[in-house]
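**Student:** turn this into a model:
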Amino acid sequence: MPLGTAASFAVLAGSTVTNTGATVVNGDLGLSPGVAVTGFPPGTVTGTIHVNDATAATAKNDLLIAYTNAVGRPVTATVATELGGTTLTPGVYNSASGTFTINGTLTLDGQGDPNAVFIFQTASTLITGAASNVTLINAAQSGNVFWQVGSSATLGANSTLRGSILALTSITVTTGATVDGRTLAASGAVTLDTNTINRPAVAQATTTTLTSAPDPSGFGQPKVLTATVTAASGTPTGTVTFFDGATPLGSAPLNGSGVATLTVSTLSPGSHSLLAVYGGSANFTSSISPVDVQTVTSDRTQLTASPALLKLFPFPHLEYPFLSAKLTDLDTGQPIPGQVLTFTTGGAFLGTAVTDATGTATLSNPLALIPILLNGGYNVTYAGTPGHQPASAHGGIIVA
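**Tutor:** So this is what the prediction gives:
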């Protein structure tokens, strides 16, 4: 879920930030519009402290946008108020009571997907018991866990919560509690007491590019789509999905160099607007490539019609003409077997024949004698296929 500029903050509040003891905040600390940040030292902040400045104000606005986003997510399941002792898979959860409590251990199972998202919606409070714990298994990431709290959150002593708290009012983190995530309070205070707040790694922006080769390509010819995903530092991981317009062509994982490839041979003749969409990961944002236009062509074809040989002599001997034409793929130089050729003369239909292994089709029609003589020959046409262009030819007549 996008947090905007609020993503860099481990602690963000509206009215005050108050600390007691040796709290460690790993990330930025911000306050807006309040001006009172107390308890640092003895507390320490590894990032930057922003008090009622433009950075804090922007982060506060982004927090409210993210909060609204979380509220509006469709609910996957309504579960019990008490989450302790349960295991949940990715989804959006609320409770009938509008609150959540955690006593004991809540397990979040990512099911092998590092991009799996968990969102917990409360209309009022989130309260965790002393020494309670949220554990992550099977690739679940704290950066993808979000606690949307309609009023205030209170974390019990020596408890461990994983995920980012987006509270509309305030957050109280009691003695010795650890948050592997963020404590973000929109209008009220964040109160700390000898805690550790570990902001998840902020996902880096990525850029995705796409190439396709060969281009142009023939119908049925394999085309290799190559997506490259880059970031300012590190190598993105995850999956790229390739699209022809809005139609998915398939997906492929990024390799160790941030490159994903997909080979396709099903594109129809014409122009195709190809896209590569990188789905992102816990450490890298999603991105979409510019359109790559791939042109798919049909192979050029050639029809060669042999002259119709009409034997009239020695009179009264008569042999009816055989009509013969050969169909060739000009781009490969190979004959095209199994194709239907249509023979006509002067607009009159004479018949059809199918090309053999040599690309040749022959037709014998006794009724064709007079029309062919009157029209000085015959015509043959090929309607074409998605992979081959149409063609036509004229065959003359030889009288012997």
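**Student:** all contacts plus neighbour counts: C-alpha atoms, from now on.
**Tutor:** Fine.
**Student:** figure out the helix or strand that L374 lives in.
**Tutor:** According to DSSP states H and E, L374 maps onto helix 369-375.
**Student:** which helix or strand lies directly C-terminal to that helix?
**Tutor:** Scanning onward from helix 369-375 (DSSP H and E), the first element met is strand 378-382.
**Student:** buried stuff in that next one?
**Tutor:** For strand 378-382, the buried set under the neighbour-count rule, 16 or more other C-alpha atoms under 10 Å, comprises 378-382.
**Student:** now the residues you listed as a markdown table including distance to N19?
**Tutor:** Below are these laid out as a markdown table (distance: C-alpha to C-alpha, whole Å):
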| residue | distance to N19 |
| --- | --- |
| Y378 | 98 |
| N379 | 94 |
| V380 | 91 |
| T381 | 88 |
| Y382 | 84 |
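**Student:** and this one, please, so the two structures can be compared:
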Amino acid sequence: MNELLLRELTPAVIGVLVRRGVDFATAEDAVQEALVQAVLTWADGPPDDPRGWLITVAWRKFLDLRRAEVSRRDREQAVDAEPPAGPVEDVDDTLRLFFLCAHPSLTRASAVALTLRAVGGLTTRQIAAAWLVPEATMAQRISRARRRVEGVRFEQPGEASTVRRVLYLIFNEGYTGEVDLAAEAIRLTRQLASLTDDAETRGLLALMLLHHARRPARIRQDGSLVPLADQDRSRWDTSLITEGVAVLQAALARDRLGEFQAQAAIAALHADAPRAEETDWPQIVDWYDELLRLTRSPVVRLNRAVAIGEADGPAAGLAALAAVDAGLPRRAAAAAYLHEKTGDLANAARLYAEAARSAVTLPERHHLAEQAARIRQTLRG
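**Tutor:** Presented below is the predicted three-dimensional model:
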């Protein structure tokens, strides 16, 4: 049974039902029911026309749902209803569904959940496991999101930038649960890129591929973090790097620079260095300059300061860091790193410990605490 095929067909089937007049929430429920039936009946392989099969079954599931919800008169009309005659419409509504699930009226968490369910074809249980929340909680979140977009006209154009943000959020969630969310985000971004003539979407895809390529070297067996400079680069996935660089080059050739393309360019420069010592830091600083021009992001300003510290020396990096808000997460960690490079170990140890206390994740907290302990041990001689 090809689960990936089912998930790839999900948005197109939902789109057909919506175009036939079925409300979004009911269409999504009907398609989920059809997917369950497909899992049970496709054991020996999919039918010749899997999309048509799913549309037919989903339409019947819709009729079943109508029987349970309408009056006897309406129920009798629904029972008599049949799918429109003729072949299944050869229209792909996936892009519109992307836009609908990332509607600006939704919170980030709701948009992510709805995208994974309606476009990604994941079950509520799978999404809940990936987010480490009870299934009932996730079901309520999805239900609220569906009600929120119920009145949105399906043919209205959406914002590709909003969809990209949602996909990037999914990618950054990591690898918890039975579903690899990073891989799922890459799959959906590939799909979005195939549906749009958009350089920035390809920039996002390149960024995901280049970051994902480093995944095997990023975490030790005990779960601790491995900093980029210390990673075993022989474990990086060269096929993903090659693809990411090719996608990025094609996007940059369009001369429509966006922030994801700039981030991907930085990732590509890291990937291009055989050893950490051979990283082209001056060029990375140039790209951070471009990224800062595009976003004015304090996080970019922080990362730029670290890059300046590598390119021009830690004193220059600390000078650049002085312009970064002292309350920004990870600022203390960046300051600790730069102070250590200047030889100011006492300040470095203090700042590493401070950074550990405010770390967002447990692996990050352990890593920063280990750095503080390492330097204190050095100071004790």
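**Student:** need the TM-score from the superposition.
**Tutor:** TM-score of the superposed chains, computed with TM-score structural alignment, normalised by the length of the second structure, equals 0.18; 116 aligned residues with a C-alpha RMSD of 7.1 Å.
**Student:** of all the buried residues of strand 378-382 of the first structure, which comes closest to I102 of the first structure?
**Tutor:** Of all these, I102 of the first structure sits closest to Y382, with 74.4 Å by C-alpha to C-alpha.
**Student:** that closest one contacts T344, correct?
**Tutor:** No. The criterion here is C-alpha atoms under 8 Å, and Y382 of the first structure misses it with T344 at 11.7 Å.
**Student:** I'd like the distance between R73 of the second structure and R67 of the second structure.
**Tutor:** 10 Å (C-alpha to C-alpha, to the nearest Å).
**Student:** out of those two, which sits in the busier spot?
**Tutor:** R67 (17 against 8; other C-alpha atoms under 10 Å).
**Student:** which residue packs closest to the more buried one, ignoring adjacent ones?
**Tutor:** Closest residue in space to R67 of the second structure, ignoring its immediate chain neighbours: R75 at 5.0 Å, by C-alpha to C-alpha, 6 or more residues apart in numbering.
**Student:** contact partners for the one you found?
**Tutor:** Residues counted as contacts of R75 of the second structure (C-alpha atoms under 8 Å, 6 or more residues apart in numbering) are 66-68.
**Student:** which ones among these map onto helices?
**Tutor:** Of the positions in the contacts of R75 of the second structure, 66-68 sit in helices, assigned by DSSP state H.
**Student:** quick one: which of the residues you listed is nearest to R51 of the second structure?
**Tutor:** Taking C-alpha to C-alpha as the measure, R51 of the second structure lies nearest R66 of these, at 22.3 Å.
**Student:** T342 of the first structure is in contact with Y382, isn't it?
**Tutor:** Yes. Under the criterion of C-alpha under 8 Å, T342 of the first structure makes contact with Y382 at 6.6 Å.
**Student:** buried ones in the helix holding L374 of the first structure?
**Tutor:** Buried residues in helix 369-375 of the first structure (16+ other C-alpha under 10 Å): 369, 371-373.
**Student:** all helices of the stretch 151-300 of the second structure, in order?
**Tutor:** For the stretch 151-300 of the second structure, the helices defined by DSSP state H, counting those that start in this stretch cover 160-172, 181-195, 199-213, 215-218, 238-252, 259-272, 281-295, 298-312.
**Student:** what about N61 of the first structure, which SS state?
**Tutor:** Reduced to three states with DSSP: H, G, I helix; E, B strand; the rest coil, the structure at N61 of the first structure is helix.
**Student:** tell me how many other residues crowd it.
**Tutor:** 17.
**Student:** got the contact list for it?
**Tutor:** Counted by C-alpha under 8 Å, 6+ apart, N61 of the first structure has zero contacts.
**Student:** state the distance from it to P248 of the first structure.
**Tutor:** 35 Å.
**Student:** K60 of the first structure now?
**Tutor:** Relative to P248 of the first structure, and taking C-alpha to C-alpha, K60 of the first structure is found at 37 Å.
**Student:** which one's more surrounded, those two?
**Tutor:** Remark: of K60 of the first structure and P248, K60 carries more neighbours, 26 against 13, as counted by other C-alpha under 10 Å.
**Student:** any idea how far that one is from V179 of the first structure?
**Tutor:** 20 Å.
**Student:** touching, I197 of the first structure and L184? I think so.
**Tutor:** No. Assessed by C-alpha under 8 Å, I197 of the first structure is found out of contact with L184, at 11.3 Å.
**Student:** between those two, which contacts overlap?
**Tutor:** The contact sets of I197 of the first structure and L184 overlap at 10-11 (C-alpha under 8 Å, 6+ apart).
**Student:** who has more neighbours, those two?
**Tutor:** Neighbour tally, I197 of the first structure and L184, criterion other C-alpha under 10 Å: the higher count belongs to L184, 34 against 25.
**Student:** name the nearest residue to that one, sequence neighbours excluded.
**Tutor:** L184 of the first structure sits nearest to L12 (C-alpha to C-alpha, 6+ apart), 4.7 Å away.
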